[in-house]
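J.: structure, please.
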Amino acid sequence: MQREKFGSRLGFVLISAGCAIGLGNVWRFPFITGKYGGAAFVLIYLFFLLILGLPVMIMEFSVGRASQKSIARSFHELEPKGSKWHLHGYVGMAGNYLLMMFYTTIAGWMLYYFFKMALGHFEGLGPAGVEQEFGQMTAQPWTMAFWMVLVVVLCMGVCAKGLKNGVEKITKVMMLCLLAVMVILVARAVTLPGAAEGLRFYLMPDFGKMMEAGLPETIFAAMGQAFFTLSIGVGSMAIFGSYIGKDRTLTGEAVNVTLLDTFVALTAGLIIFPACFSFGVNPGSGPSLVFITLPNIFNAMTGGRIWGSLFFIFMSFAAFSTVIGVFENILSCCIDLWGWSRKKAVIVNLFAIILLSLPCVLGFNLLSSFTPLGGGTNLMDLEDFIVSNNLLPLGSIVYLLFCTTRYGWGWKNFVGEADTGKGPKFPKWTRVYVTYILPIIVLFVFFQGYYDKFKPLILSWFQ
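T.: Predicted structure coming up:
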């Protein structure tokens, strides 16, 4: 059966970037940027994005394009006879399912908040009332389940229409709308009274604040953000490589995707920092920033209902672009592995992902007594930890070793595939770096992630 192809290069870039552009760009990036000295941190982050994330993305694209398969079968096609690299295909598939087990819930929150904001449910509420709204939502399993199911149905519906007519067509429109909405929100944020202070904080490097936080900690935070922002290691990028032709080099395409992902992360800061400084609030991290701090800011703004609605539709698009991209990977895995039709893969996975996502929904209410990573944690934290701190870094090491060593696909095969077509070539002089040094850096990110997560426990052992 002839493999489907993207209808345009723009479609490939927007969809690949859409999969990489997630909620981490919007709520994690501004928070850690603020914590580690604003623009000083951004410079270090961009450096690590170039030397850490980009090479692994090129390798994923290369494995996908050379094999013309999803992660479920790509290693089977390229590995030396008798080797076991293909076992990572099953780990990668599991990683995609695990990611969707909690990401669909967060995407549901975004859509729910868009409707709440548009209908004026936050008007007249003080900070305590806005915080209570978020608490009420997470306490109601039926509410959260409804929005999660709606997200799964909508996104599977897009994938059911096929690669060109569904995934490419809808994601292109969604991504272009997302970029347009961001530009409108930036224009509003930077014209707020007192916004200049926020822009100064964000755009002027403050090396003093960076040293305050500690240089090693800042460097690790930049490495972690650069690594996790691109969703590399579980084949989420490889699938899009399998859908493109050989007329362009993969280094150039990966650079375009990375630039777009970075543009969204940086632009999110231009929205959030001026708004927070204008209204005298500290940019918090995670859910509290998006679901508690920002609704309070919109409440205090003239025309806040409109700006808040625009913000949450932008957030919904950011979440949906990732969900559609990962769903497409999951469907392709089922088609490659078991020869299913797209229709059968959609129907089976529609029900499977809804069922698999329910524990995350219930983790905030009926199963809230289950705290797998210590007090205050829930099932979402556990699922996120398994994917972000384990499967992504370890999967990236698999891709690195597979593409650079003679025990895998090998350096010559990888470079030959990456350099096919017009555009910038993969720099040959980096061979020693990507073969020996980069896997060690990724391993360091992996162990540091564990140390940070269990630091209080580790310190208590030595007291």
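J.: please make it C-alpha for all contacts and neighbour counts, starting now.
T.: Noted.
J.: ok, now how distant is Met315 from Met110?
T.: Note on Met315: its distance to Met110, by Cα to Cα, to the nearest Å, is 6 Å.
J.: same question for Ala318.
T.: Taking Cα to Cα, one finds Ala318 at 10 Å from Met110.
J.: before we move on, what about Thr262?
T.: From Thr262 to Met110 the distance is 21 Å (Cα to Cα).
J.: Met315 and Met110: who's more crowded?
T.: Between Met315 and Met110, counting by other Cα atoms under 10 Å, Met110 is the more crowded of the two (27 against 24).
J.: longest helix in this protein, by number of residues?
T.: helix 304-338 (DSSP state H).
J.: report all helices and strands that that helix contacts.
T.: helix 9-20, helix 23, helix 71-78, helix 87-118, helix 141-160, helix 169-189, helix 294-300, helix 342-362 (3 or more Cα pairs under 8 Å, 6 or more residues apart in numbering; DSSP states H and E).
J.: what's the angle from it to helix 87-118?
T.: Counting by axes from the mean of the first three to the mean of the last three Cα atoms, to 10 degrees, helix 304-338 lies at 160 degrees to helix 87-118.
J.: dump the helices and strands packed on helix 304-338 to CSV, plus distance to Phe454.
T.: Formatted as CSV, the helices and strands packed on helix 304-338 follow (distance: least, Cα to Cα, whole Å):
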stretch, distance to Phe454
helix 9-20, 27
helix 23, 24
helix 71-78, 31
helix 87-118, 21
helix 141-160, 29
helix 169-189, 36
helix 294-300, 30
helix 342-362, 22
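J.: contacts only, for Gly214.
T.: Contacts for Gly214 (Cα atoms under 8 Å, 6 or more residues apart in numbering) come out as none.
J.: where's it relative to Ile441, distance?
T.: For Gly214, the distance to Ile441 - Cα to Cα - is 19 Å.
J.: swap in Ile306?
T.: 44 Å.
J.: before we move on, what about Asn349?
T.: In this view, Asn349 and Ile441 are 36 Å apart by Cα to Cα.
J.: which of the two has more residues huddled nearby?
T.: Neighbour count, other Cα under 10 Å: between Asn349 and Ile441, Asn349 has more, with 20 against 15.
J.: following up with a second sequence; could you model it the same way so I can compare the two?
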Amino acid sequence: MAREQFSSRLGFLLIAAGCAIGLGNVWRFPYITGQYGGAIFVLIYLCFLFLIGIPLLTMELSVGRASRRSLGKSFEELTPGSKWRLNKFWMIPGNYILMSFYSLVTGWMLYYMLKVGSGNVEVNITQAQAGAIFNNLLASPNVMLMCTVFVVVLAFSVCAFGLKRGVERITKPMMLMLFGLLIFLAARSFTLPGFSEGVSYYLMPNFENMQKSGILNALSAAMGQAFFTLGLGVGSIQIFGSYMSRDYSLGYEAFTITLLDTTVALLAGLVIFPACFSYAVEPGQGPGLIFVTLVTVFSNMEYGAIWGGIFFLFMLFAAMSTLIAVFENIIAITIEVFNVSRVKSVVINCVAILLLGLPCMYGYNYLSDIHPLGGESTILDTYDFILSNNILPFGTTCYVLYITLKRGWGFDNYLKETNHGKGLKIPKAAFNYYRFILPVVICALFIQGYVGVFGK
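T.: Here you go, the predicted structure:
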């Protein structure tokens, strides 16, 4: 049977961008931009994105488009009989680990959209009170389970209809609404009293902040964000390469995807910082930024339930787009490896993801005494550490070596596929950069990740 393809290029770009656009764009990028020097940090980040993110993205897309297979069979298709196929046995679990905790966080977004949007958050609460609301959610496993089951079943139901009738038909309008909501919220920020102060903190060049935080730390944060923002290394982008047309070069498509991803990250800061400075709320990062800081802001804002509901709807769309994209990868892998129907693959994987997510969920209540990484770490932190600090760096290294080593697919084959079509071309002179520089950068990020967790 012929492989499905996207009905339009817009569908591919929005869905691939939806896979890359996630919670890190909103709860990490704006914070570290303000912390590490505003516009200076953004310029450094864009350089790393162009030098690291785009090349790595073209590698994953090229393997997908050339093989017309998921991670489950792509290495066998391109290099029959080689041992490269063995890499999938540790890369594929990365998708399951990611989805097992990302599904839980997506459930949190659903909960907050309903709670804030319905006006069930008191007016003029403090950050401590907002923190108590979040802690109450974490202490309620049944509530979290209901929200998680809803978003997981919904996302898998979309995938059950296939690429065109399910994934593309739902994700394309959802992504357009995501951009529309974000632009609307950013425009709303212009009317807030703290807009100029917030934007100055966020985007004005600030050498003092950079020096205070440390230039090396700023470089490391920019490099890490550029690497992790696209979610490469587990084949979640590769699967959409296998569905795309060959009309445009992969360099051009990768540039467009990273541009959309970065636009969301930058606009998120324009929503967050003017609001924080308008209501004298200290911005933070991570879940605290979304569920504590911004909930405090919305409760103090006129028509806060409306603005908060819209914001969490945007966050829900961002998270759901990633769920649908990675679920499609998991489903395609299962279909190819085990030769089962799409519906059977959906049912099996839906149950598997929910079961794998239970330890993360119970890590905040029933299993809250367990701290796998020491300190106050949770089971979710451990899942994230296994994925972000191990599987993703090793996965991207695998792709780099696969296209640069003669025993792999080879750089010439990569260039032939990547440069096919209209648009940006990767020069042959990039070989030494791919072969020697990219692995060193990935290795540095791997070491930094371990130092960050165990070197405190």
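J.: any idea what the TM-score is?
T.: TM-score of the superposed chains, computed with TM-score structural alignment, normalised by the length of structure 2, equals 0.98; 455 aligned residues with a Cα RMSD of 1.0 Å.
J.: quick check: Val63 of structure 1 vs Gly423 of structure 1, distance?
T.: For Val63 of structure 1, the distance to Gly423 of structure 1 - Cα to Cα - is 18 Å.
J.: what about these two, which has more around it?
T.: Under the criterion of other Cα under 10 Å, the comparison of Val63 of structure 1 against Gly423 puts Val63 first, with 31 against 14.
J.: the more buried one sits in which helix or strand?
T.: helix 54-67 (DSSP states H and E).
J.: got a list of what the residue nearest in space to the middle of structure 1 touches?
T.: For structure 1, the residue nearest the mean C-alpha position is Gly22 (3.8 Å; Cα atoms, centre = their mean). For Gly22 of structure 1, the contact set (Cα under 8 Å, 6+ apart) comprises 229, 318-319, 321-322.
J.: do the same with Val152 of structure 2
T.: 103, 323, 350, 354.
J.: go with 10 Å
T.: 99-100, 103-104, 106-107, 320, 323-324, 327, 350-351, 353-354 (Cα atoms under 10 Å, 6 or more residues apart in numbering).
J.: what is the most widely separated pair among these?
T.: The span of those, defined through Cα to Cα, is set by Met320 and Val351 at 17.7 Å.
J.: looking at those two, which one has more neighbours?
T.: Neighbour comparison, Met320 of structure 2 and Val351: the larger count goes to Met320, with 28 against 13 (by other Cα under 10 Å).
J.: wait, isn't that one in contact with Cys19?
T.: Yes. When contacts are counted by Cα atoms under 10 Å, Met320 of structure 2 is listed as touching Cys19 (9.2 Å).
J.: any residues in contact with both of these two?
T.: With Cα under 10 Å, 6+ apart, Met320 of structure 2 and Cys19 have common neighbours Val326.
J.: check contacts around Phe240 of structure 1.
T.: 5-6, 12-13, 15-16, 19, 60-61, 64-65, 68-70, 325, 328-329.
J.: do Thr33 of structure 1 as well
T.: 39-42, 45, 201-202, 210, 218, 221-222, 266, 269, 283.
J.: what is the nearest of those to Leu379 of structure 1?
T.: Ala221 (23.9 Å).
J.: please name the residues that touch the closest residue to that closest one other than its chain neighbours.
T.: Once flanking residues are discounted, Ala221 of structure 1 sits nearest to Ile32: 7.5 Å by Cα to Cα, 6 or more residues apart in numbering. Shown in contact with Ile32 of structure 1 (Cα under 10 Å, 6+ apart): 38, 41-42, 218, 221-222, 225, 283-285.
J.: to which secondary structure element is Ile32 of structure 1 assigned?
T.: helix 29-35.
J.: next, the mean deviation of that helix compared to structure 2.
T.: Comparison of helix 29-35 of structure 1 with structure 2 after fitting gives an average deviation of 1.2 Å (mean Cα distance after the TM-score superposition for structure 1).
J.: and the next helix or strand past that helix?
T.: Trace forward from helix 29-35 of structure 1 with DSSP H and E and the next one is helix 39-48.
J.: what's that next one in contact with?
T.: Contacts of helix 39-48 of structure 1 (Cα under 10 Å, 6+ apart): 29-30, 32-36, 49, 52-54, 199-210, 218-227, 259, 262, 266.
J.: among the residues you listed, which ones are buried?
T.: Using 16 or more other Cα atoms under 10 Å as the burial test, those include 29-30, 32-36, 49, 52-54, 199, 201-203, 205-207, 209-210, 218-227, 262, 266 as buried.
J.: can I assume Met211 of structure 1 sits in a helix?
T.: Yes. Met211 of structure 1: assigned to a helix according to DSSP: H, G, I helix; E, B strand; the rest coil.
J.: hmm, it is touching Thr218, no?
T.: Yes. With contact defined as Cα under 10 Å, Met211 of structure 1 counts as touching Thr218 (8.3 Å).
J.: hey, what's in contact with both of these two?
T.: 36-37.
J.: distance to Leu401 of structure 1 for the contacts of Ile32 of structure 1 - can I get that in a markdown table?
T.: Shown next, in a markdown table, are the contacts of Ile32 of structure 1 (distance: Cα to Cα, whole Å):
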| residue | distance to Leu401 of structure 1 |
| --- | --- |
| Gly38 | 35 |
| Phe41 | 30 |
| Val42 | 29 |
| Thr218 | 28 |
| Ala221 | 24 |
| Ala222 | 23 |
| Gln225 | 22 |
| Pro283 | 39 |
| Gly284 | 38 |
| Ser285 | 35 |
